[in-house]
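Peer 1: sequence first, predicted coordinates after that:
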Amino acid sequence: MQQWHTAEEIAAEHDRLAGTLHGWHPPYAHGVGFIPADAPGPLAEHFQVVNVVDAGQHSLPGVVMADVTGYRRGTASYTLGRGELERAIRQLAPAEALTDHPHPNLWTWRDRYLPALATDPNARLIAVFLATKEVSDDEAAEVAAFREAVEATNQDEGH
């Protein structure tokens, strides 16, 4: 199995994969939410990991999820099946070889969401991509909930 042991190798994989995504434009933020079957709807708390991509920063999990979902640009949400989540985990797993860097997306997808799907098979997995910080009037509930999670993260980090 391929492994990436350095930040440079992870950045190279990001660039390689992004280069295969025709029309790809990196989002401002992205994340995957787990919405339990008994939830009244998507909430900010359903998004365990929020990724806000600063200019020049690489986000391999975002490129991987874009590859899996078909996302290329704009603000959008995608419902994921278990198989799609497993594919994203397989694509991202080689990054775990870089042990001095945390891998919250991989760990959340593999260690939280997969087991949670086993106990709540009617739950929904939603991948959300935000093109910009700007809010649109017609955002889907999943997008609005993720945007709330981004705002909470930005406030926690002092942005």
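Peer 2: Cool, the structure landed. Numbering: from 1, shown residues only.
Peer 1: please make it C-alpha for all contacts and neighbour counts, starting now.
Peer 2: Will do.
Peer 1: residue 61 versus the residue positioned nearest the centre of the chain, what's the distance?
Peer 2: Central residue check for the chain by C-alpha atoms, centre = their mean: the C-alpha nearest the mean position is that of residue 31, 3.2 Å away. Distance of residue 31 to residue 61, computed by C-alpha to C-alpha, to the nearest Å: 9 Å.
Peer 1: and if you look at residue 95?
Peer 2: Look at residue 95 and residue 61: by C-alpha to C-alpha, they are 10 Å apart.
Peer 1: residue 68 too?
Peer 2: Applying C-alpha to C-alpha, the value for residue 68 to residue 61 is 10 Å.
Peer 1: likewise residue 104?
Peer 2: Distance from residue 104 to residue 61, counting by C-alpha to C-alpha: 10 Å.
Peer 1: one more to weigh against that first structure:
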Amino acid sequence: MLEQWRTIADLDAARRRFEAAIPGWRPPAAFGVARLVAGRPLFARVAVGDGFLPAAVLATVCGHTGGSASYPLTPADLDRVIALLTPAVACTDLPHPNLHAWRGLRQQLSFGEHALAAFAGDLSTPSADPHVTALLEQAAVPR
């Protein structure tokens, strides 16, 4: 039987397990997954101040521990992120927008195309990483 996180308490417990497995973990202020379109990241969704379980799952696959950085994601990496987060859909008390956005982005990837993950440790600190800069720009747009 596949694992299912049916309650918010289950989601919180899963988040704590993922976070505990990342040495020195610091949750991001914002994060997202994008595909590159004309060399510019097009984020499926930018999470700002929420989505701590998806952030920890994404960080697990990327090897991210904290601060601001971006990482290439192969289709297999994105599949792993989605698979690790899928037990969350059993909890119908929350909408799971990151998972839904990432599933949609995965379907959009063409053969040989990769995605990227970006994390911003702080919304007010500029980054030399252009993908983090794009994340910060989108995070600043009113939702």
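Peer 2: That came through, no problem. The model shown is predicted, which means the values in this text are computed figures rather than measured ones.
Peer 1: TM-score for the pair, please.
Peer 2: After superposition, the two chains reach a TM-score of 0.92 (TM-score structural alignment, normalised by the length of structure 2), with 142 aligned residues with a C-alpha RMSD of 1.5 Å.
Peer 1: circling back to that earlier point, and what about the residue nearest to the centre of structure 1, helix, strand or coil?
Peer 2: Following DSSP: H, G, I helix; E, B strand; the rest coil, the label given to residue 31 of structure 1 is strand.
Peer 1: that one against residue 47, yeah?
Peer 2: Yes. The pair residue 31 of structure 1 and residue 47 passes the contact test of C-alpha atoms under 8 Å, sitting 6.7 Å apart.
Peer 1: what sits in contact with each of the two?
Peer 2: residue 146 (C-alpha atoms under 8 Å, 6 or more residues apart in numbering).
Peer 1: now do the same contact list for residue 45 of structure 2.
Peer 2: Applying C-alpha under 8 Å, 6+ apart to residue 45 of structure 2 gives the contacts 32-34, 97-98, 101-102.
Peer 1: just those now: which is nearest residue 119 of structure 2?
Peer 2: residue 32 (6.8 Å; C-alpha to C-alpha).
Peer 1: residue 132 of structure 2 versus the closest one, what's the distance?
Peer 2: Residue 32 of structure 2 sits 9 Å away from residue 132 of structure 2, going by C-alpha to C-alpha.
Peer 1: could you do residue 95 of structure 2 as well?
Peer 2: Residue 95 of structure 2 is 26 Å from residue 132 of structure 2, where distance means C-alpha to C-alpha.
Peer 1: and these two? Which one has more around it.
Peer 2: residue 132 (25 against 11; other C-alpha atoms under 10 Å).
Peer 1: hmm, the more buried one is touching residue 117, no?
Peer 2: No. Residue 132 of structure 2 lies out of contact with residue 117 (C-alpha under 8 Å); the separation is 9.1 Å.
Peer 1: tell me, what's touching these two both at once?
Peer 2: With C-alpha under 8 Å, 6+ apart, residue 132 of structure 2 and residue 117 have common neighbours residue 70.
Peer 1: now the strands for structure 1?
Peer 2: Taking DSSP state E, the strands of structure 1 run over residues 29-35, 51-52, 76-80, 124-130.
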